[in-house]
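>>> any chance you could fold what I've pasted below:
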Amino acid sequence: MTPILRLDGVSVTYRGEDGPHRAVVDANLTLRPGATLGLAGESGCGKTSLALAVLRLLPRSARVDGTILLDGHDIERLTWGELRAARWTSASVVFQGAMHALNPVRTVAEQIAEPIRLHSPERPAAARVRARVTELLEQVELPGARRDAYPHELSGGQRQRVMIAMALACDPRLIIADEPTTALDVVVQAQVLALLRRLVSERGIALLMISHDLSVLAASCRCLGVMYRGRLVEEGPARQLVATPEHEHTRALAAAFPTIGDEGSRYPGAGEPGESAGGVRGSLLAAEGVSVEFGDRYRNRVRAVRDVDLEVMGDEILALVGQSGSGKTTLARTLLGLCPPNAGTVYYEGRPLATSGRELRAFRGSVQLVLQDPTGALNPKHTVYEAVAEGLRVHGCADDEAVRVREALEAAELRPAEEFTARFPHELSGGQRQRVVIAGALVLRPRVLVADEPVASLDATVRGEILALLLRLRRERGLSALVITHDLGLAWNIADRVAVMRSGEIVETGPVERVLTEPRHDYTKELLAAVPSFEGSVS
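Here you go, the predicted structure:
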């Protein structure tokens, strides 16, 4: 069978101010129709550069050496017209971050229809295009009623399905999926992965899937390749590669994602009490009967949080888990005093949370938020020093500003601090930016951190570093944390207790060992069943 994709000695080199940088070094791959290959590796290892080279989507600063054969044609020798025809028809791409890849001012139907119109040999009739769009939406299990929706009206999983529908629009023989499940909750992730597997099986197309999560790839692809520093260091059948990895980096990737129920895959220090300031072990931050509603006064009311009771104890890491849209972030904002409840009461250290004045200001210094997206959380025009010092200035604590900024940066493991203070966010890696956000919270010496998806978009190694940092801060400072996540593996890594949230309600709470190994609620069981595992590797 003729390969749909063949790479022989492919290298990608970027020209920069500091000289050339080789992002991909001498890569060799063969992918036949119906084959599924997962490409794993950390951010910056060259995965996306290799994938974009297949359709000549790299910037002008990149030079590609070696041979790329797509459907038997040398991609570098194709004319512009031939290349344009090959895109969408021979191979298509499901880009990472569906919200940013879709046009926000065009409907779903318009965006799926565009490649159909552009790549049809004759101008197709409007009715035919409409029928094809409806067919594609049905194939990706999206209701036809959503065809006239705009991207912001869809959930993350629905937007990802739209991207897959666009990729299928011109019946390509190869789909390249770049991190197709990043930031999706476990249930939606499982649905998207099942959809891709079904489409490959039914259509006989080839799939090249890119991810930093080896467990996701192992559950979806028959073969795996691991990239490290631009080189393809290991390749083989999925079940064999995850069972007996040969390369040290492959073993590190596998170890970064835990096996729920295996005590050995919990992080050192998880479940161990810290050195609590003042020895407080009781309730620090609590919600009692809290409900939150959105919408106008008389109609279209949506109850995002329903009669919730929740406690964050001293010296504790509590994981709040659930699908996207379950109300986790709304509850967190309510606990922080940023979203007033329609019913119920928020307590801090046993006292009702103040709604204004000096007491509220003191509370906001004691309970700090770590946002999900460090790039969006940092002002691109502010240096690291200014970003960390801002909280001190807002709270009038600028007397020993330089000392406290340095201490916060070093506590967040940005050492030596002097090397980072004058940098801007774009000069930092993703993990470093997340550490700056954490330092900005630590500079006020809080009692509680509320971390909203703190590692959702980070690769395996950086994820491990940030989680280990949270555990160290709990151990050394007696810092409590409410960690909001859809990742049950993260909860198993570091949490003492778990609260499971569904449709605005807490359906189950308890010690992490009990909730994640002996769940009592059907929804918790559903979440656990959706977690990809190496035991489920495709044979």
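
>>> please count neighbours and contacts with C-alpha atoms only from this point.
Fine.

>>> which parts of the stretch 351-500 of the chain are helices?
Taking DSSP state H, counting those that start in this stretch as the test, the helices found in the stretch 351-500 of the chain are 357-366, 374-377, 384-394, 401-411, 430-442, 460-477, 488-494.

>>> now do the shortest one: distance to the chain's middle.
Spelled out, that is helix 374-377. Averaging C-alpha positions (C-alpha atoms, centre = their mean, to the nearest Å) puts helix 374-377 14 Å from its chain's average.

>>> mind listing what's buried along that helix?
Across helix 374-377, burial judged by 16 or more other C-alpha atoms under 10 Å covers 374-375, 377.

>>> coming back round to it: and the helices of the stretch 351-500 of the chain as CSV, adding distance to K47?
Shown next, in CSV, are the helices of the stretch 351-500 of the chain (distance: least, C-alpha to C-alpha, whole Å):
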stretch, distance to K47
helix 357-366, 41
helix 374-377, 21
helix 384-394, 29
helix 401-411, 31
helix 430-442, 17
helix 460-477, 14
helix 488-494, 24
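
>>> structure for this one too, so we can compare:
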Amino acid sequence: MPDLVFDDVSITYRTSGRNDRGEVPAVRGVSLTLPAGGTLGIAGESGSGKSTLAMSVLRLLPKSARLDGRVLIGDTDVAELSFGRLRAVRWAEASIIFQGAMHSLNPVRTVGQQIIEALELHVAEKWKTEKARKARVGELLHAVDLPAAKADAYPHELSGGQKQRIMIAMALACEPDIVVADEPTTALDVIVQKQILDMIGRLVTERGISLLMISHDLSVLASVCERIAVMRGGELVEVGESVMICTAPNHPYTQQLAAAFPEIGDPASRMNPATNRAPVDIDPETVHEYVPGEADVVMEAKDLTVTYRARGTWLRAVRGVDLTVHRGEIVALVGQSGSGKSTLARTLVGLQQPDAGSTVRFRGTDLPRRGASLRAFRHDVQMVLQDPSAALNPKLSVYESVAEGLRVQHYRGDERERVLQALTDAELTPPEKYVNAIPQELSGGQRQRVVIAGALAVGPQLLVADEPVASLDASARGEILSLLLSLRRRLGLSALVITHDLGLAWNIADTVAVMYEGEIVEYGPTEQVLLSPQHPYTRTLLSAVAAIEPRA
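I've put the predicted structure just below:
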């Protein structure tokens, strides 16, 4: 089994056209070794060069990239391989688990056919026949804890965790010596994330595979990898044993990454997300804080039930939910994918109709169904979607994106003044710097701030945020959470934040509601729910959170 060696690797991209910036260095002088049978994590935020470095292992970089130095698999320099030899190395000697399983799987072919394709193209002697290949698919699905029947499923018929398991099965199909895993658990809920990480760890141990894993979450890497290398701006800033990197980092950037994901129960991170931005000055006389028992009720749901009809059967997605959001209160609605969180949120904002007998009230009045009253309601309640890249039209400037809601609401005031104020409220300052930018010119955190600014422009009283930081880097995550707290203090905004991230709830929520199979199974103050959970499912969620543990 070969070592994987990066020997003084530098990678530069050539740019051209409208955004011509000449040659842009993405990786600078990186030297790392992944010994045979070893595990190495690479941590860093978007733009740090970690994925570029990983793609160089199988020569998957675009033609605009130039690689200096050497990437060695054993004694073989990957750059010197002929196409035929490179084709043999891919899958059979080294394979990759891509980050976006839904984007990496072919939507019009069953997952079994896609695994068989890898065996057909990179066939070994023992899988020459169709019968042998089908048997191999069954073995692989069993290895990733999926029933053999899932081979006949299409990607859209599988959950996020199941799709990621299929990607792992494909990566293992030809029994490679080295597996590269690029953010394999991003946006998965904590229980599925733990299942995937445990499975990767078990497969690495049982099969003696070398694992190179990429993530921006140090605790995720520490749960699988023996060593971690931290990258920033294309350079290595720190390399060491996982526990040392996570618990006693030397470099300030590593310290920042370690602090980005709080430990539940740590008083220092309670209502205090990690961020490098200077706090916004707030007049003490205008601060809005939520005080239990004293605040007005903004949104209230009683015995809320939502039923879908799917494939000729009725599916009850939400079951008898009671939920209250007060003025200035931040409520975290937590649970796994499929628990009914997003359906509940869509119903609260009027995008989904509840069953007869359900009650949803805003400011003491039943939710309107149509006409001017519905438009007024959507003026007061705004939704912030999970993926800012998908929520923003790539052809519209920041100004147009923020002004869109004002135009829908027939705003009668000074539109430009209101847009600039919304950008300022979202802490995009000075706002004039951003108004003409398009989404592609902004970072992930800045794009999410633009989405929030668009919601703030119409002057809402309640924000419903669906996984607002799930797709963001560590530092951007802290900035957005800090922004939500700042909006509450400055504007008295209430927020219902849907999340599978219990650390987020510890960071910013006054109240936590735990949802399981369509029901609220635990509900109360954050400290009570997260530190003294009463329901077994809440305890299961907490036990699944990735944590730093010393290795034996």
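
>>> quick one: TM-score?
Remark: TM-score between the superposed chains equals 0.97 [TM-score structural alignment, normalised by the length of structure 1]; 534 aligned residues with a C-alpha RMSD of 1.8 Å.

>>> circling back to that earlier point, can you tell which of the helices of the stretch 351-500 of structure 1 is closest to P3 of structure 1?
helix 460-477 (31.5 Å; C-alpha to C-alpha).

>>> what stretch of structure 2 does that closest one fall on?
Aligned using TM-score structural alignment, helix 460-477 of structure 1 spans residues 474-491 in structure 2.

>>> to T509 of structure 1, which of the helices of the stretch 351-500 of structure 1 lies closest?
Of the helices of the stretch 351-500 of structure 1, nearest to T509 of structure 1 by C-alpha to C-alpha is helix 488-494, at 12.5 Å.

>>> can you check which part of structure 2 the closest one sits on?
The alignment of helix 488-494 of structure 1 onto structure 2 (TM-score structural alignment) spans residues 502-508.

>>> what's the separation between the alignment partner in structure 1 of Q461 of structure 2 and E476 of structure 1?
Residue pairing (TM-score structural alignment): Q461 of structure 2 is matched to R447 of structure 1. Separation of R447 of structure 1 from E476 of structure 1 (C-alpha to C-alpha, to the nearest Å): 12 Å.

>>> repeat that for P172 of structure 1.
According to C-alpha to C-alpha, P172 of structure 1 stands 55 Å off from E476 of structure 1.

>>> which strand or helix spans the residue mapped onto G161 of structure 2 from structure 1?
The alignment partner of G161 of structure 2 in structure 1, by TM-score structural alignment, is G157. G157 of structure 1 is part of helix 156-168, with elements assigned from DSSP states H and E.

>>> assign the equivalent of G524 of structure 2 over in structure 1 to helix, strand or coil.
Taking TM-score structural alignment, the alignment pairs G524 of structure 2 with G510 from structure 1. What DSSP: H, G, I helix; E, B strand; the rest coil gives for G510 of structure 1 is strand.

>>> neighbours of the match of G161 of structure 2, how many?
When neighbours are defined as other C-alpha atoms under 10 Å, G157 of structure 1 has 21 of them.

>>> that one contacts A190, doesn't it?
No. Using C-alpha atoms under 8 Å, G157 of structure 1 makes no contact with A190, being 10.1 Å away.

>>> tell me where the stretch 1-150 of structure 2 has helices.
50-55, 83-89, 101-104, 111-121, 130-143.

>>> G144 of structure 1 pairs with which position in structure 2?
For G144 of structure 1, the residue aligned by TM-score structural alignment is A148.
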